[in-house]
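Novice: Based on what follows, work out the 3D shape:
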Amino acid sequence: MTTRATRRTVLLASGAAALTAGCGSGGDGNRESPDTEGSPGQALLPVADVPVGGGRILGAEEIVVTQPEEGRFKAFSAICTHQRCLVSEVADGTINCPCHGSRFRVADGSVERGPATRPLPEERITVDGNTIRRA
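Specialist: Modelled structure (predicted):
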């Protein structure tokens, strides 16, 4: 038995293919590594702008830089591992997501409180004099 493509089946197949292509992100939704990375050596912010025990969120760069202890700086993706919201605050030793309340520790990006189950991916930075840069 031979089946013939009708206009309706062709349009349905084309529409499904377009929807699938339009919704795909090229990944599984996990943000283990950034989709786009800034230039190595790019100046991010002055050391003085990152409080001890706290941090600063750089929304455009999607990075949060923390200083868990005096003179020790860390950086993590600012995209929550739960549902990819941009974190909004660093307070009381945690990096906080406004969408569902996940909290991550400033020292290592690990989950302090869910619903996130994976830590924030670490970003590579260097301290060059008084400036924090991408590594």
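
Novice: CA only for contacts and neighbour counts going forward, please
Specialist: OK.

Novice: Quick one: residues contacting the residue nearest in space to the middle of the chain.
Specialist: Nearest to the mean C-alpha position of the chain, by C-alpha atoms, centre = their mean, lies residue 79 at 2.5 Å. By C-alpha atoms under 8 Å, 6 or more residues apart in numbering, the contact list for residue 79 reads 31, 62-63, 85-87, 120.

Novice: Could you also give me the structure for this next sequence, so I can compare it with the first?
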Amino acid sequence: MTDHPKTHLPRPLPRPLSRTVLTRRALATTGGTLGVGAALAACGGDDAAAPVAAPAPGETLAQLSDVPVGSGVVVQDADGSAVVIVQPEAGQVAAFSGLCTHQGCAVTLRNGELDCPCHGSRFDLTTGQVLKGPATEPLEPLPVQVDGDSVVAAP
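Specialist: Just a heads-up that it's a prediction; the model follows:
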């Protein structure tokens, strides 16, 4: 009887389920896809700001002297909602909701425009029209009037 050495090839060990090997390309693609998805979820696909509640008629919003001619101010009404008041010409006033129509963030007055610090929308100071998105709708106009030295919400 001849002794033949048994040829024994080891079987490969099974790959553990908890360990996944990702190539750089797969990791970059997955990370990019997740990042884009997160960004879209954060911004939403459409303008989803809450409905605007107008200040109560007769409510004093600002003193006319506090609203620069050719510019404006952002104030809060009695309910704490942001209101933009502008005075394009001496004695003429207009007002808009101070909430961005994209997602409802309060706008700020900057460089002669109304800017949304949340997603970068920009609005015309005197008309509330969209200058740059993602907002697609203008700021909601609010009725105001001059009463003596005050800017008040109109009926």
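
Novice: TM-score of the superposition?
Specialist: The TM-score (TM-score structural alignment, normalised by the length of structure 1) is 0.69; 105 aligned residues with a C-alpha RMSD of 1.8 Å.

Novice: about what we covered before: which one of the contacts of residue 79 of structure 1 is nearest residue 73 of structure 1?
Specialist: residue 63 (12.7 Å; C-alpha to C-alpha).

Novice: Aligned to the closest one, what sits in structure 2?
Specialist: When structure 2 is aligned by TM-score structural alignment, the residue opposite residue 63 of structure 1 is residue 83.

Novice: Make a markdown table from the contacts of residue 79 of structure 1 and add distance to residue 14 of structure 1 to it.
Specialist: Formatted as a markdown table, the contacts of residue 79 of structure 1 follow (distance: C-alpha to C-alpha, whole Å):
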| residue | distance to residue 14 of structure 1 |
| --- | --- |
| 31 | 30 |
| 62 | 35 |
| 63 | 38 |
| 85 | 31 |
| 86 | 34 |
| 87 | 37 |
| 120 | 38 |
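
Novice: PyMOL command for the buried members of those residues?
Specialist: This is the PyMOL syntax for the buried subset of these, where burial follows 16 or more other C-alpha atoms under 10 Å:
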select buried, resi 31+62+63+86+87+120
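
Novice: And the contacts of residue 79 of structure 1, which two are furthest apart?
Specialist: Every pair of the contacts of residue 79 of structure 1 checked by C-alpha to C-alpha; the farthest is 31 and 87, at 13.5 Å.
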